[in-house]
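Peer 1: Predicted coordinates and the sequence they were generated for:
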Amino acid sequence: MPGARRSSEGERSERCWAFAWWVRSSAGTVELDWLDRARERNGMGIRIGMLGCSPGNGHPFSYSAIINGYCYAGLRESGWPVIHDYITCRDPADFGVADLRVTHAWTQAEEVTQALCRTADIQHALRHPQDMLGEVDAVIIARDDVESHRSLADPFLEAGMPVLIDKPLTLDRRDLDHFTPYLEAGQLMSCSAMRYATELDVPRSRLAEYGELKLVCGTILNDWEKYGIHMLEASLSLVASRPQSVQPLPGIHQGVAILLQDGSRITVDALGSVPPHFELALYGSERITRHAITDNFGMFRRMLWAFAHQVRGGIPIIDPVNTLDILRTLIAGQEALDSRREVLIHE
């Protein structure tokens, strides 16, 4: 049984035209010279290079399938059953992201690269990441091991190419300083897709109904280092106040309390080895709600669409101040857990 394949050239052209019109209408006529030249050169929209794969993280497969469509047999044999299940249950109309097309792929293992290319009909399997220079228009670094991010990203950032780096961008303050100019210039994007969770659309649009928002509680599986970013992205993109300090909480699992400048609080509990679980609870003076976050496909597609918008417009799609607040809070949280003391965000 065939899976959702890429649409016809006519359908893709129609989607590309509509997307370009929306960007020009909403972001003015800001257009990168290199991107205009790229369109003239290849006539196929924005060519994406997909880079890397890390243990337990199948994002190269899910991102590529969402952008390109997928081969049912290739996805089934890829070894990512959860991704297989949430990809194959979607309607074919859900696939494709603006005029992005993953054309090149590299991972650390040739057999993984070949499996990725089979899954998402990627034409070029490369032996070295630098082979993408001059061949693609933007890259996605789909690894969540932070120690690899700077060395993988720098050749592309230095070449002036747009880059999307999987969460978390870094846990090192010096690396964050290094990446900051690229974030501010709109060349680099990095976030958890939970910022775009479909389950948070209603509370985001009705925040006034909560009255005074006193407390936001996030609950995740695994650890703070890799998964804390999910709840930080979800919560700090909802609230207006900025984070001030992080304090470790006692208990048998990792937990932190984040004090905001307005005196309200965000707590995040990382439960360790438990069944998949992402939940955000909002406690206001007028309303209390809980939201289980389960729509991986929806949030990933929205994040990829946001990256396409940033590539097109050349300006940050996420306020760099918000991105930096989130990453500094993540770093401060790790320091608080390690030292068992309160850590100021801007310490």
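Peer 2: Thanks, I have the structure now. Numbers count the residues shown, from 1 in each chain.
Peer 1: When you work out contacts or count neighbours from here on, use the C-alpha atoms and nothing else.
Peer 2: Fine.
Peer 1: Counting neighbours, what do you get for Gln123?
Peer 2: Look at Gln123: counted by other C-alpha atoms under 10 Å, it has 12 neighbours.
Peer 1: Check the secondary structure at Tyr283 for me.
Peer 2: Here Tyr283 is recorded as strand under DSSP: H, G, I helix; E, B strand; the rest coil.
Peer 1: wait, what's in contact with it?
Peer 2: Tyr283 makes contacts with Tyr210, Leu213, Lys214, Leu215, Val216, Thr289, as judged by C-alpha atoms under 8 Å, 6 or more residues apart in numbering.
Peer 1: count of residues packed around the first one?
Peer 2: Number of residues near Tyr210 (other C-alpha under 10 Å) recorded here: 17.
Peer 1: Please tell me how far it sits from Val202.
Peer 2: Applying C-alpha to C-alpha, to the nearest Å, the value for Tyr210 to Val202 is 12 Å.
Peer 1: Quick check: closest non-adjacent residue to Ile258.
Peer 2: Leaving aside its chain neighbours, Ile258 sits nearest to Val246 (4.5 Å; criterion: C-alpha to C-alpha, 6 or more residues apart in numbering).
Peer 1: So what touches the host helix or strand of Asn322?
Peer 2: Counting by DSSP states H and E, the element that carries Asn322 is helix 320-339. By C-alpha under 8 Å, 6+ apart, the surrounding residues in contact with helix 320-339 are 168-173, 180, 183-184, 190-191, 224-225, 228-229, 232-233, 236-237, 242-243, 245-248, 254, 256, 342-346.
Peer 1: Only the buried residues of that helix, if you could.
Peer 2: For helix 320-339, a neighbour-count test (16 or more other C-alpha atoms under 10 Å) marks 320, 323-337 as buried.
Peer 1: next up, a second structure to put side by side with the first:
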Amino acid sequence: MLNIGIIGVSEGNGHPFSFSAIVNGYDDEGLRQSGWKVIYDYVRERHPSEFGFDGTRVSHVWTQDSDQTRRLQAACNIPRAVEHWSDLKDAVDAVILARDDHKRHAEMALPLLEAGLPVFVDKPLSLDSEDLQRFRPYLEDGQLMSCSGLRYARELDEARANVESYGSFRCVRGAVVLGWEKYAIHLLEAVSTVLPSVPVSVAPVPAEHASVAITMSDGTLFQLDALGSVPKTFQVDLWGTDRRSTHEITDNFSAFRRTLWHFVEMVRTGTPAIDSAETLRLMQVLRAGRRALQERRPVSLDNIEAE
């Protein structure tokens, strides 16, 4: 049995509940009373065959709030809680750090990684250059995985499989709810699995919300808008010389399940789930975008990497 510990929670992020439910299944009344109606609503629509991974369970949990811990245990059939997140080092085989407060990721993840545990870190991994360098060897060695679930969005399967049908890409647009630091990564991950090129620079676009123009290595323009407080939005538009398409991403469950499948495979095989260079490059895009928006000027990824 592969025993996984889960660490939560951070404000506005229900991933500890959704991830644990996908691995363990869920208690209907417990999840209904959890305070996460949106998760309860989409989880209860899924077939029982879509829950669980052979020989795997979330066996231990820690959150900074005892009431949240009890709700998470009751909702997702987690048998044991620990007094402190560091206690997981001696209790489980792997850890999911399901918090998106990225400034605390190194503090929590590095001691677990140093103890030899495989760790999944919720998006974004970090926007601190020193922390990213400390994470690098664990990414390279297949001990650390970090991404947005939208990297595996079902709605982009056809585009990925038939990328040549677009001809040469001319323009990509992405729109996402809320702010740049925590939410732009969703669409950066999603688009990175489709485009054959990589980002090289980020420039601000005049707007009341966070809007940037990302230049790709082949000249493709990728405009990404973090729209702030608007109705739920995760959308990608692709324009090529031969074809265009629009993709509204709504199936969180499938994206999360695929993410967890890749993490479990990484734990079992020791093979990195994602090229470490790609994870680090996307963190550079987030950092470059933050600077571009703050200073209202174009920022090269080369300059960010050299810091």
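Peer 2: All right, it came through fine. None of these values were measured; they are calculated from a predicted model.
Peer 1: buried stuff in the helix or strand where Trp22 of the first structure lies?
Peer 2: Element membership for Trp22 of the first structure (DSSP H and E) is helix 9-27. By 16+ other C-alpha under 10 Å, the buried positions in helix 9-27 of the first structure come out as Arg12, Ser13, Arg15, Cys16, Phe19, Ala20, Val23, Ala27.
Peer 1: What residues in the second structure pair up with that helix?
Peer 2: Across the second structure, nothing matches helix 9-27 of the first structure (TM-score structural alignment).
Peer 1: That helix packs against which elements?
Peer 2: Counting contacts by 3 or more C-alpha pairs under 8 Å, 6 or more residues apart in numbering; DSSP states H and E, helix 9-27 of the first structure packs against helix 296-313.
Peer 1: re earlier: are any of the contacts of helix 320-339 of the first structure buried, and which?
Peer 2: Among these, those classed as buried by 16+ other C-alpha under 10 Å are 168-171, 180, 183-184, 190-191, 224-225, 228-229, 232-233, 236-237, 242-243, 245-248, 254, 256, 342-345.
Peer 1: returning to what we had before: Provide the aligned range in the second structure for the helix holding Asn322 of the first structure.
Peer 2: Mapped onto the second structure using TM-score structural alignment, helix 320-339 of the first structure covers residues 276-295.
Peer 1: What residues does the most centrally placed residue in the second structure make contact with?
Peer 2: Nearest residue to the geometric centre of the second structure (C-alpha atoms, centre = their mean): Ser148, 1.8 Å. Going by C-alpha under 8 Å, 6+ apart, Ser148 of the second structure touches Asp122, Lys123, Pro124, Ile185, His186, Glu189.
Peer 1: Equivalent analysis for Met266 of the second structure, please.
Peer 2: Neighbouring residues of Met266 of the second structure by C-alpha under 8 Å, 6+ apart: Gly142, Gln143, Pro272, Ala273.
Peer 1: just to revisit the earlier point, chain center to the next helix or strand after the helix holding Asn322 of the first structure, what's the gap?
Peer 2: Tracing the chain C-terminally past helix 320-339 of the first structure and defining elements by DSSP H and E, one meets strand 343-344 next. Distance of strand 343-344 of the first structure from the chain centroid (C-alpha atoms, centre = their mean, to the nearest Å) equals 26 Å.
Peer 1: Can you spell out which helices and strands pack onto strand 343-344 of the first structure?
Peer 2: Using 3+ C-alpha pairs under 8 Å, 6+ apart, the elements in contact with strand 343-344 of the first structure are strand 243-248, helix 320-339.
Peer 1: What is the equivalent residue in the second structure for Val102 of the first structure?
Peer 2: Here Val102 of the first structure is matched to Val58 in the second structure, going by TM-score structural alignment.
Peer 1: Mean deviation, whichever strand or helix holds that match versus the first structure?
Peer 2: Using DSSP H and E, Val58 of the second structure sits in strand 56-62. Taken over the aligned residues, the distance from strand 56-62 of the second structure to the first structure averages 0.5 Å (mean C-alpha distance after the TM-score superposition for the first structure).
Peer 1: Quick one: average offset of whichever helix or strand comes after that strand versus the first structure, please.
Peer 2: Remark: after strand 56-62 of the second structure, the chain's next helix or strand is helix 66-76, criterion DSSP H and E. Compared with the first structure after fitting, helix 66-76 of the second structure deviates on average by 0.6 Å (mean C-alpha distance after the TM-score superposition for the first structure).
Peer 1: Going by neighbour count, list what's buried in helix 66-76 of the second structure.
Peer 2: Going by neighbour count (16+ other C-alpha under 10 Å), the buried part of helix 66-76 of the second structure is Gln68, Thr69, Arg70, Arg71, Leu72, Gln73, Ala74, Ala75, Cys76.
Peer 1: what residue of the first structure takes the place of the third one?
Peer 2: This means Arg70 of the second structure. Residue pairing (TM-score structural alignment): Arg70 of the second structure is matched to Gln114 of the first structure.
Peer 1: Distance of its match relative to His124 of the first structure?
Peer 2: Distance, Gln114 of the first structure to His124 of the first structure, by C-alpha to C-alpha: 9 Å.
Peer 1: got any residues that touch both of the two?
Peer 2: Taking C-alpha under 8 Å, 6+ apart as the contact rule, Gln114 of the first structure and His124 touch no residue in common.
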